[in-house]
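*Asks:* For reference, the sequence and a predicted model appear below.
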Amino acid sequence: MSIYEFKVDKINGEAVSLDEYRGKVIVIVNTASKCGFAPQYDDLQGLYERYMDEGLVILGFPCNQFLNQEPGDNLEIDAYCRLNRGVTFPMFAKVLVKGREAHPLFRYLSENAPGMMGSKSIKWNFTKFLIDREGNIVNRYAPQTKPYEMEEDIKKLL
């Protein structure tokens, strides 16, 4: 199985295949606008702007599974990200990232890139996964890892 086999819904509801991002370095992150880590949107956007011409793409997946920190609908989330955070990287429809009902993409990421002490479950918002140009998971970063702390790893893959 490859990351490119998954289909996801963009925040506007349009279904797309992750194959659309084949050949790019990808950061996949589960987001929440009311989370204490929401300022990471700014740094994710900064990384995106700095390296998008070299092949980096950030894919944001809103999730409301952690203390109800993403209660809005897709339209509200999209407006918040664009207007309050200046996000221009692709945002997707709200998903579940843990449990039996988790989106297949996040089940795959969790299984193939365990977190601290081998934990497979995503524990909080802004868990980040770095994917190389061939679709391989290179690393998983904890929510408290600031996006710019991933920069050297990203540059090695570009």
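*Replies:* Noted; the coordinates are in hand.
*Asks:* switch to C-alpha atoms for all contacts and neighbour counts from now on
*Replies:* Fine.
*Asks:* Can you tell me the closest non-neighbouring residue to the residue positioned nearest the centre of the chain?
*Replies:* Compute the mean C-alpha point of the chain, and by CA atoms, centre = their mean the closest residue is residue 29, 1.9 Å away. Nearest residue to residue 29, sequence neighbours excluded (CA to CA, 6 or more residues apart in numbering): residue 128, at 4.5 Å.
*Asks:* didn't that neighbour look like it was pressed against residue 40?
*Replies:* No - contact criterion CA atoms under 8 Å: residue 128 and residue 40 do not qualify, at 10.9 Å.
*Asks:* Comparing those two, which residue is more hemmed in?
*Replies:* Between residue 128 and residue 40, residue 128 has the larger neighbour count (other CA atoms under 10 Å), namely 26 against 21.
*Asks:* Tell me the gap between the lengthiest helix in the chain and the middle of its chain.
*Replies:* Here the longest helix in the chain is taken by residue count, with DSSP state H as the criterion, and it is helix 40-51. Centroid separation between helix 40-51 and its chain, computed with CA atoms, centre = their mean, to the nearest Å, is 12 Å.
*Asks:* Show me what that helix packs onto, helices and strands only.
*Replies:* Using 3 or more CA pairs under 8 Å, 6 or more residues apart in numbering; DSSP states H and E as the contact criterion, the secondary-structure elements in contact with helix 40-51 are strand 56-62.
*Asks:* dropping in the other structure now:
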Amino acid sequence: MLPSRRQIVAGIAGAASAGLISREAVAQALTGAHAFGFDKPGGGRLPLADYRGRPILIVNTATRCGYAGQMATLEQLWQRYQTRGLMLVAVPSNDFGGQEPLDGTAIAEAARQSHGATYTFVEKSVVRGPEAHPFYRWAASEKPADTPRWNFHKYLVGRDGALLGGFPAATDPLSPQLVQAIGRELAAG
């Protein structure tokens, strides 16, 4: 019996983790958003390939932004859909108005204390322009009209790694359009 695509991807990811092949080789073997990963505060990596088969909501955040209250609404969304398969990744960024003065684990701790956030936070990243994190450069090439214009821009990634769409900062995490998009993707599995 031939191995499944999931088994092949897991084998490639395991070989990369063991240092047997480079991250670049892994990125070439994976497609869409699953080719990317984010650094974790305090060390380690969060490969999006680990969430293949699950929808992923990726949100650029800032603790001092006027939209920071969305962290609590994101928590409500996370509590509602995590057991059904949704992955939520907060990507802190200081790109808009210098509104993320914190670094590392202090960002997630501030979000937890102020907004009850328990979803995953990664290291602070650049989310726009030529210095943007590779995921954000890829997303901009996929959906040029849906790039982050402020903090709390939301990207929804499908189970297959395709970028399904972008939702601007003013879109509440519990808005019908975002909830319906997540629901469609969860039902597709």
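*Replies:* Yes, it's here. Quick caveat: nothing in here was measured; it's all calculated off a predicted structure.
*Asks:* Contacts only, for the residue nearest to residue 29 of structure 1.
*Replies:* When contacts are counted by CA atoms under 8 Å, 6 or more residues apart in numbering, residue 128 of structure 1 touches 27-30, 140-143.
*Asks:* Helices of structure 1, start to end?
*Replies:* Along structure 1, counting by DSSP H, helices occupy 40-51, 74-79, 85, 104-112, 151-157.
*Asks:* What residues in structure 1 pair up with stretch 131-144 of structure 2?
*Replies:* Aligned by TM-score structural alignment, stretch 131-144 of structure 2 falls on residues 101-114 of structure 1.
*Asks:* One more: stretch 91-104 of structure 2?
*Replies:* Counting by TM-score structural alignment, stretch 91-104 of structure 2 lines up with residues 61-74 of structure 1.
*Asks:* List the buried residues for that stretch?
*Replies:* Within stretch 61-74 of structure 1, the residues that qualify as buried by neighbour count (16 or more other CA atoms under 10 Å) are 61-65, 69-72, 74.
*Asks:* repeat for stretch 16-27 of structure 1
*Replies:* By 16+ other CA under 10 Å, the buried positions in stretch 16-27 of structure 1 come out as 18, 21, 24-27.
*Asks:* Any chance of those in TSV with distance to residue 96 of structure 1 as columns?
*Replies:* Formatted as TSV, the entries for the buried residues of stretch 16-27 of structure 1 read as follows, by distance: CA to CA, whole Å:
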residue	distance to residue 96 of structure 1
18	17
21	22
24	24
25	23
26	20
27	18
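*Asks:* Give me the nearest residue to the corresponding residue of structure 2 for residue 33 of structure 1, chain neighbours excluded.
*Replies:* Residue 33 of structure 1 maps onto residue 63 in structure 2 when the alignment is built from TM-score structural alignment. In space, not counting the residues next to it along the chain, residue 63 of structure 2 is nearest to residue 100; the distance is 5.7 Å by CA to CA, 6+ apart.
*Asks:* likewise residue 141 of structure 1?
*Replies:* Residue 141 of structure 1 sits nearest to residue 128 (CA to CA, 6+ apart), 5.0 Å away.
*Asks:* And that neighbour? What does it align with in structure 2?
*Replies:* Matched across to structure 2, residue 128 of structure 1 falls on residue 154, judged by TM-score structural alignment.
*Asks:* count of residues packed around residue 139 of structure 2?
*Replies:* 22.
*Asks:* now do residue 181 of structure 2
*Replies:* Look at residue 181 of structure 2: counted by other CA under 10 Å, it has 16 neighbours.
*Asks:* Alignment lookup: residue 43 of structure 1 to structure 2.
*Replies:* Looks like residue 43 of structure 1 aligns to residue 73 there (TM-score structural alignment).
*Asks:* how near is residue 41 of structure 2 to residue 102 of structure 2?
*Replies:* The gap separating residue 41 of structure 2 from residue 102 of structure 2 is 12 Å, by CA to CA, to the nearest Å.
*Asks:* Over to residue 130 of structure 2?
*Replies:* Distance of residue 130 of structure 2 to residue 102 of structure 2, computed by CA to CA: 23 Å.
*Asks:* ok, now how distant is the residue nearest to the centre of structure 1 from residue 41 of structure 1?
*Replies:* Distance, residue 29 of structure 1 to residue 41 of structure 1, using CA to CA: 10 Å.
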